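In: what shape does this take:
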Amino acid sequence: MRDHVRARHERAVAIAREHGSLSIADLAAQLEVSRVTARRDAELLVSEGRLGRVHGSVVWPGTGRPAPAPAAPAPASPRTRAGTVVGMVVPTMHYSFSETVQGARAVLAERGARLVLGLSGYFADEDRSQIRRLVASGADGLLVTPSWEDGAPGPGEADAVLEAPVPTVLVERWTRTGSPADALDRVRSDSAHGAGSAVHHLAGLGHRHIALALQSSPHARQLKAGFTAALSALGLPPTPAPGFDPGSTGSEAHRYDLALEYLRSCVRDHGVTAALVHSDADAVVLLPRLQAVGIRVPKDLALVVYDDEVSGLSELALTAVAPPRRAVGAAAARLLLDRLDRLDRIEDGGPGHVPRHHVELLPELRVRDSCGGAAARTVTF
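Out: Next comes the predicted model:
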């Protein structure tokens, strides 16, 4: 245990000794911490026998006197307590995670809370380590993007998040219906909708045979599901199946070679005239290679890409499905702070039910040159 946490516990014991009994809200105010932190400290000290608990109040052992009821009802508006600390665990600050973190940080700063970051490097064991570190250092709640390869947890992979002793919101991850992790709050981009919007746009431009070139990622399953559902809804033929597994293609160079060969076969052997490619960085690499083998974009193959990290910087600007990364981080932060606020109100005798939320934000389709449609516009589906 860190020295400052130990010192806070000693102060909590001294305060209880002085007052005999006080509510969690009063203890939090005396310690100048959030109620979540005060509640967690109190539960630990009660378990150690150093404090007692009566009717939602902490008491000096043997007094048994509950704290007086609050003088006034809790306000209904957001009231994030000063000193609230939110821990955020993401695999890396590369790619889109930087935007997600910035979105969360802006909301937390606006509400007077502080963000502390942990990086897992896509290692599941590091997820657990970072969560424990952040909680031990005083985090009142967590925003977590776990290192789940499939986007959803495999057997035992959700344990690190489920064991967190503070309110936790999943960010850009999903869970299987009925699993224990499905009870967690979560916020994510609706990548299935994004893939479907790409198919609808390409079909609207007259394309009937559309291929899907995916890299292995936590979004791949949802992208494929949305893509396939859109083809079915529009009565379009299924996409030609790739002759390789995107998750086991070895080096990046080998992956590009396989993706190039797949798209060339789609155009020459299956009459494909359009494709959705994930990610946009892959498409930037593939574009000159397609042109080198005689496939002109967009004349022979119209392209839409998923992600909008570098799409506009390509020699031929790429039409992109842009997930709302910053908005996802902001929405996750608001959801967590609102839950912490509601828990504070419960401590004041307010309603005891705090509903869970599964929030999905829709991507935008940003039309540029690579699809052959009208460029420089945003389409909403």
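
In: okay, CA-based contacts and neighbour counts for the rest of this
Out: OK.

In: list the buried residues in whichever strand or helix holds residue 223.
Out: Per DSSP states H and E: residue 223 is located in helix 220-234. Residues of helix 220-234 classed as buried: 220, 221, 222, 223, 224, 226, 227, 228, 229, 230, 231 (neighbour count, 16 or more other Cα atoms under 10 Å).

In: tell me the contacts of residue 225?
Out: Taking Cα atoms under 8 Å, 6 or more residues apart in numbering, we find residue 225 in contact with residue 192.

In: returning to what we had before: may I see the buried residues of helix 220-234 arranged in CSV, with distance to residue 296 as well?
Out: What follows is the buried residues of helix 220-234, written out as CSV (distance: Cα to Cα, whole Å):
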residue, distance to residue 296
220, 26
221, 29
222, 29
223, 25
224, 25
226, 27
227, 23
228, 25
229, 28
230, 25
231, 24
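
In: quick one: which two of the residues you listed are the most distant?
Out: Maximum pairwise distance among these (Cα to Cα): 16.5 Å, between 220 and 231.

In: could you also give me the structure for this next sequence, so I can compare it with the first?
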Amino acid sequence: MRLHVNQRHARVLELVRARGSLRMTELAEALGVSAVTVRRDVEALAGEGRLLRAHGAVTWPGEGGLLAGAAPSAPPAAPQDGMVLGMVVPSMEHYFAELAHGAREAVAARGGRLVLGISNYLPGQDPVQVGLLLDAGAQGLLLQPSWERGLPTAEQERQLLDLPVPAVLMERRIPPGGRLSELDGVRSDHVLGGAAAVHHLADLGRERVALLVRKDSPTAPLVQEGYEAALTARGLTPSPPLEMHPAADPAGYDDAVARLTRRQDVEAVIVHNDQDAIAVAQRLRAAGLRIPEDMAMVAYEDELARMADVPLTAVAPPRRAVGRMAAELLTARLPQGRAAAEEDSPRRHVALLPRLRVRESTVGRADH
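Out: Here you go, the predicted structure:
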């Protein structure tokens, strides 16, 4: 089975760490990919400071080596040189980059330094990245764990509770009844975000609304919860969500659109995320449907939505603000950032509201 680029990167790191060093040709053979592909993967990982390249070979940085996400020329600062915070995210694509930028701004404003670890959506990499950050002197951790469907296992809970430094969860809803309520957390309120999309469409007279989501997304269940609650509140009947395969390809988009259009009475669709919304919009128009006249659309994410052929109305989670507030909560838990009166301050679970940005895919060009 062909590996996704993130899975391939994780496999490269696993092989090189186990062997210490490998020739490029050996690595390509082990992965079953071309020399060009493995060279591109290694260049990306070396650029992030996660591997070292030398004369047709690749080596593991070794003990005290570079962290995931750290530049080769900038090894992690020791604690005595100033505050060092670690941050683990699944990826550094658009969404997560905004979180990191917000956190970095808050840390820099307090004279500290933020160092990244990237888990590549692999739950087993979360503790690995945490360990690397702690070894490098991180005095606190900002964590967006790669929990399946957004829910931790008992072992993942235990790992977080056993951390030797303060930690703040980002963009993860802390499950009610679990023990993680002992941690601070900051997240976007995706339930209210999903509800906002429904209310916008219903206010426009679009009462038969479908939902299209990725099966593996930890955000999708929250958007679905808001979707169902808002329709019920308005006396409307929710439909079961249309789920797409995690590794969506052109055939997957074609199938999703076919299932959507078979629902004869659907007047609008909410699609999570932007990439999928753009692909679905293209196929709806190719099938002869007009947007928004025949089918109104709301994307959930708002990274790329404005760049669609018909600019898409979108729900925009406050990514940068989440990162910034999470860093502020974390620094307040550190000895150097904590006032004596705040030593026993209660834990905080903060939910920031997404913003609805209205564009032509719901209101049309003439009305916008």
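
In: which residue is the nearest non-sequential neighbour of residue 52 of the second structure?
Out: Distance criterion Cα to Cα, 6 or more residues apart in numbering; nearest residue to residue 52 of the second structure, sequence neighbours excluded, is residue 59 at 5.1 Å.

In: run a quick neighbour tally on the one you found.
Out: By the criterion of other Cα atoms under 10 Å, residue 59 of the second structure has 19 neighbours.

In: wait, it sits on residue 42?
Out: No: the criterion here is Cα atoms under 8 Å, and residue 59 of the second structure misses it with residue 42 at 10.1 Å.

In: for the stretch 151-300 of the second structure, what spans make up the strands?
Out: Shown for the stretch 151-300 of the second structure, the strands assigned by DSSP state E, counting those that start in this stretch span residues 167-170, 184-188, 209-214, 242-244, 268-272, 296-300.

In: average offset between the fifth one and the first structure?
Out: Read that as strand 268-272 of the second structure. Compared with the first structure after fitting, strand 268-272 of the second structure deviates on average by 0.8 Å (mean Cα distance after the TM-score superposition for the first structure).

In: corresponding residues in the first structure for that strand?
Out: Mapped onto the first structure using TM-score structural alignment, strand 268-272 of the second structure spans residues 274-278.

In: just give me the match in the first structure for residue 89 of the second structure.
Out: In the first structure, residue 89 of the second structure lines up with residue 90, judged by TM-score structural alignment.

In: show me the contacts for that match.
Out: 97, 117, 118, 119, 120, 121, 144, 145, 146.

In: in the first structure, which spans are helices?
Out: Assigned by DSSP state H, the first structure shows helices spanning 3-19, 24-31, 35-47, 97-110, 124-136, 159-162, 191-204, 220-234, 252-270, 280-292, 325-347.

In: most tightly packed of the strands of the stretch 151-300 of the second structure?
Out: Between those, strand 296-300 has the highest mean count of neighbours, a mean of 30, where neighbours are mean count of other Cα atoms under 10 Å.

In: tell me, it lands on which residues of the first structure?
Out: Under TM-score structural alignment, the match for strand 296-300 of the second structure is residues 302-306.

In: tell me how many other residues crowd residue 166 of the second structure.
Out: Residue 166 of the second structure is flanked by 20 other residues according to other Cα under 10 Å.

In: how close does the residue nearest to residue 52 of the second structure sit to residue 13 of the second structure?
Out: Distance, residue 59 of the second structure to residue 13 of the second structure, by Cα to Cα, to the nearest Å: 10 Å.

In: I'd say residue 2 of the first structure and residue 135 touch.
Out: No: between residue 2 of the first structure and residue 135 there is no contact under Cα under 8 Å: 11.4 Å.

In: residue 210 of the first structure and residue 277 touch, don't they?
Out: No: using Cα under 8 Å, residue 210 of the first structure makes no contact with residue 277, being 10.7 Å away.

In: count of neighbours near residue 10 of the first structure?
Out: Neighbours around residue 10 of the first structure, by other Cα under 10 Å: 13.

In: and for residue 110 of the first structure?
Out: With neighbours defined by other Cα under 10 Å, the count for residue 110 of the first structure comes to 10.

In: then residue 16 of the first structure?
Out: Neighbouring residues of residue 16 of the first structure were enumerated by other Cα under 10 Å; the total is 21.

In: quick one: it and residue 10 of the first structure, what's the gap?
Out: Using Cα to Cα, residue 16 of the first structure is found at 10 Å from residue 10 of the first structure.

In: same check, this time on residue 196 of the first structure
Out: With Cα to Cα as the criterion, residue 196 of the first structure and residue 10 of the first structure are 57 Å apart.

In: swap in residue 168 of the first structure?
Out: Remark: distance between residue 168 of the first structure and residue 10 of the first structure (Cα to Cα) = 27 Å.

In: kindly report the same for residue 43 of the first structure.
Out: Distance from residue 43 of the first structure to residue 10 of the first structure, by Cα to Cα: 14 Å.

In: what does residue 261 of the first structure give?
Out: Distance from residue 261 of the first structure to residue 10 of the first structure, counting by Cα to Cα: 66 Å.
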